[in-house]
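J.: just coords:
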């Protein structure tokens, strides 16, 4: 049995515990010793971040080769076209190579918290929401994918990683969940008990895993 800390990262929070400037960090929200982020989420993106106190679990969740599907909600500029969705589903050519095929569909605006500050909006320019599911983690990948097909992302929220979701978590809130993971043997053998992360890198539904608050 392992423990994960599910955290709803607010807009403009660094996924580290310390910084040399005045930017907000995880230390402003999390006081759980020896837990480290399994993967990252951009400063200007919001949503689900998973932290763990086990190195093997961190490696498993963060490494793209294990293909943990990540679900994103992207508010894009313009009414996204069928051809753009088709391109996202086939894979998009980025500067660092082709993306894997994504699951992409238009969704209604989610019933979520307002962003502070709000997105920039252009007069007479509509926006639309797209759900993207990907299994890799290129730098700022979702933003670059939507831009590549002609629809820049204005707001980005990671809703889920695998079976874990934001359900029940408001921005800045976190919850511990008990899970049993079938980790690949190589991942377990190669990872130290302490996560690789450096501590000096300083309610709207239900969770699918049993939560302990």
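T.: That came through fine. Values in this document were obtained by computation on a predicted structure and should not be read as measured data. Residues are numbered from 1 along each chain as shown.

J.: use CA for all of it now, contacts and neighbours both
T.: OK.

J.: tell me which residues in the strand or helix carrying residue 8 are buried?
T.: Residue 8 belongs to strand 2-9 when assigned by DSSP states H and E. Buried residues in strand 2-9, counting neighbours by 16 or more other C-alpha atoms under 10 Å, are found at 3-9.

J.: do stretch 138-152 as well
T.: For stretch 138-152, by 16+ other C-alpha under 10 Å, it's 142-146, 148-149, 151-152.

J.: between these, which is closest to residue 175?
T.: residue 142 (26.0 Å; C-alpha to C-alpha).

J.: can I assume the closest one sits in a helix?
T.: Yes: counting by DSSP: H, G, I helix; E, B strand; the rest coil, residue 142 is part of a helix.

J.: quick one, what contacts it?
T.: For residue 142, the contact set (C-alpha atoms under 8 Å, 6 or more residues apart in numbering) comprises 72, 132.

J.: pull the distance from the strand holding residue 8 to the chain's centre.
T.: 12 Å (C-alpha atoms, centre = their mean, to the nearest Å).

J.: just the strands from this protein, written as ranges.
T.: 2-9, 36-37, 46-52, 70-77, 93-94, 97-98, 103-107, 127-134, 153-161, 164-165, 174-179, 211-212 (DSSP state E).

J.: in TSV, list those strands along with distance to residue 25.
T.: Shown next, in TSV, are the strands of the chain (distance: least, C-alpha to C-alpha, whole Å):
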stretch	distance to residue 25
strand 2-9	10
strand 36-37	12
strand 46-52	13
strand 70-77	22
strand 93-94	30
strand 97-98	31
strand 103-107	31
strand 127-134	26
strand 153-161	18
strand 164-165	21
strand 174-179	14
strand 211-212	24
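
J.: the ones you listed: which one's closest to residue 30?
T.: With C-alpha to C-alpha, the closest approach to residue 30 among the strands of the chain belongs to strand 174-179: 7.8 Å.

J.: ok, the residue nearest to residue 131 when sequence neighbours are not counted - contacts?
T.: Nearest non-adjacent residue to residue 131, counting by C-alpha to C-alpha, 6 or more residues apart in numbering: residue 73, 4.7 Å away. Counting by C-alpha under 8 Å, 6+ apart, residue 73 touches 129-132, 156-159.

J.: let's bring in a second one:
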């Protein structure tokens, strides 16, 4: 899309948000924020959020319309989650059908989603803060693809089926992939429609 008077040139960035950072640029003085990673332009905003304990692909833009579109239910968001225990087919089917979770003390039925076990652990670098070791029991990795994003939704969904999330990494937003981008890396792109 070419810039016009109605559509000024906007800037877009991909960031591999590390564990322990907030998806914001200002506020809560003692928390780590994204502004320290790069000299971002004025008006930059995170498209959606990853909580402080989550990692992975975060899109940034100066374009409010693009942000609104990507946050909509039209765009899939895929996550890899390391779960406590070995998830079974019944629990996966429950995730796929949607489960009831609590959002700010209100019961919410999640929409159906895509969910499956990964055959092997993804090749992510170790997290800055160790999760736990194998003495505490087995873990497994799953892929879960959502089109909604309520507060800590995915973590609440896996807990609701009996398999709490230990590590959560967003790997895809629409057609944009995290790929092998190292943790903390920032990449400016011409558009966000992958």
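T.: Noted; the coordinates are in hand. Note that the structure is predicted; figures quoted are calculated from it, not measured.

J.: quick revisit: most packed of the strands of the first structure?
T.: Per-stretch averages of neighbours, counted by mean count of other C-alpha atoms under 10 Å, single out strand 36-37 among these, with a mean of 28.

J.: what residues are up against residue 91 of the second structure?
T.: Counting by C-alpha under 8 Å, 6+ apart, the residues that residue 91 of the second structure touches are 161-162.

J.: map residue 21 of the first structure onto the second structure.
T.: Here residue 21 of the first structure is matched to residue 29 in the second structure, going by TM-score structural alignment.

J.: one more: residue 69 of the first structure?
T.: So, by TM-score structural alignment, residue 69 of the first structure is matched to residue 76.

J.: contacting residues for that match?
T.: Here residue 76 of the second structure is in contact with 145-147, 172-174 (C-alpha under 8 Å, 6+ apart).

J.: likewise for residue 15 of the second structure?
T.: If a contact means C-alpha under 8 Å, 6+ apart, then residue 15 of the second structure has 56-60, 184-187 as its contacts.

J.: could you redo the last one with a cut-off of 7 Å?
T.: Neighbouring residues of residue 15 of the second structure by C-alpha atoms under 7 Å, 6 or more residues apart in numbering: 57-59, 184-187.

J.: need the max-distance pair from those residues.
T.: Taking C-alpha to C-alpha, no two of the contacts of residue 15 of the second structure sit farther apart than 59 and 184, at 12.9 Å.

J.: looking at the first structure, which residue lies furthest from center?
T.: residue 124 (30.3 Å; C-alpha atoms, centre = their mean).

J.: how near is it to residue 110 of the first structure?
T.: 21 Å (C-alpha to C-alpha, to the nearest Å).

J.: residue 43 of the first structure too?
T.: Residue 43 of the first structure is 21 Å from residue 110 of the first structure, by C-alpha to C-alpha.

J.: nearest residue to the middle of the second structure?
T.: Note: the second structure centre (C-alpha atoms, centre = their mean) maps to residue 170, 3.6 Å.

J.: so what's the aligned residue in the first structure for that residue up against?
T.: Under the alignment (TM-score structural alignment), residue 170 of the second structure pairs with residue 158 of the first structure. For residue 158 of the first structure, the contact set (C-alpha under 7 Å, 6+ apart) comprises 46-48, 71-73.

J.: cutoff 10 Å now
T.: Neighbouring residues of residue 158 of the first structure by C-alpha atoms under 10 Å, 6 or more residues apart in numbering: 8-9, 41, 45-49, 70-74, 131-133, 165-166.

J.: which of these remain contacts when I look at the second structure?
T.: By both residues aligned by TM-score structural alignment, their matches' C-alpha atoms under 10 Å, the contacts of residue 158 of the first structure still in contact after alignment to the second structure are 8-9, 41, 45-49, 70-74, 131-133, 165-166.

J.: burial measure for the counterpart of residue 93 of the second structure in the first structure, as a count.
T.: Under the alignment by TM-score structural alignment, residue 93 of the second structure pairs with residue 86 in the first structure. Neighbourhood size, residue 86 of the first structure [other C-alpha atoms under 10 Å]: 16.

J.: contacts only, for residue 142 of the second structure.
T.: By C-alpha under 10 Å, 6+ apart, the neighbours of residue 142 of the second structure are 79-83, 86-87, 92, 115-122, 165, 168.

J.: 6 Å instead?
T.: Contact analysis of residue 142 of the second structure by C-alpha atoms under 6 Å, 6 or more residues apart in numbering lists 80-81, 116-118.

J.: which one of these is nearest to residue 108 of the second structure?
T.: Closest approach between those and residue 108 of the second structure, by C-alpha to C-alpha: residue 81, at 21.0 Å.

J.: good, we can wrap up now.
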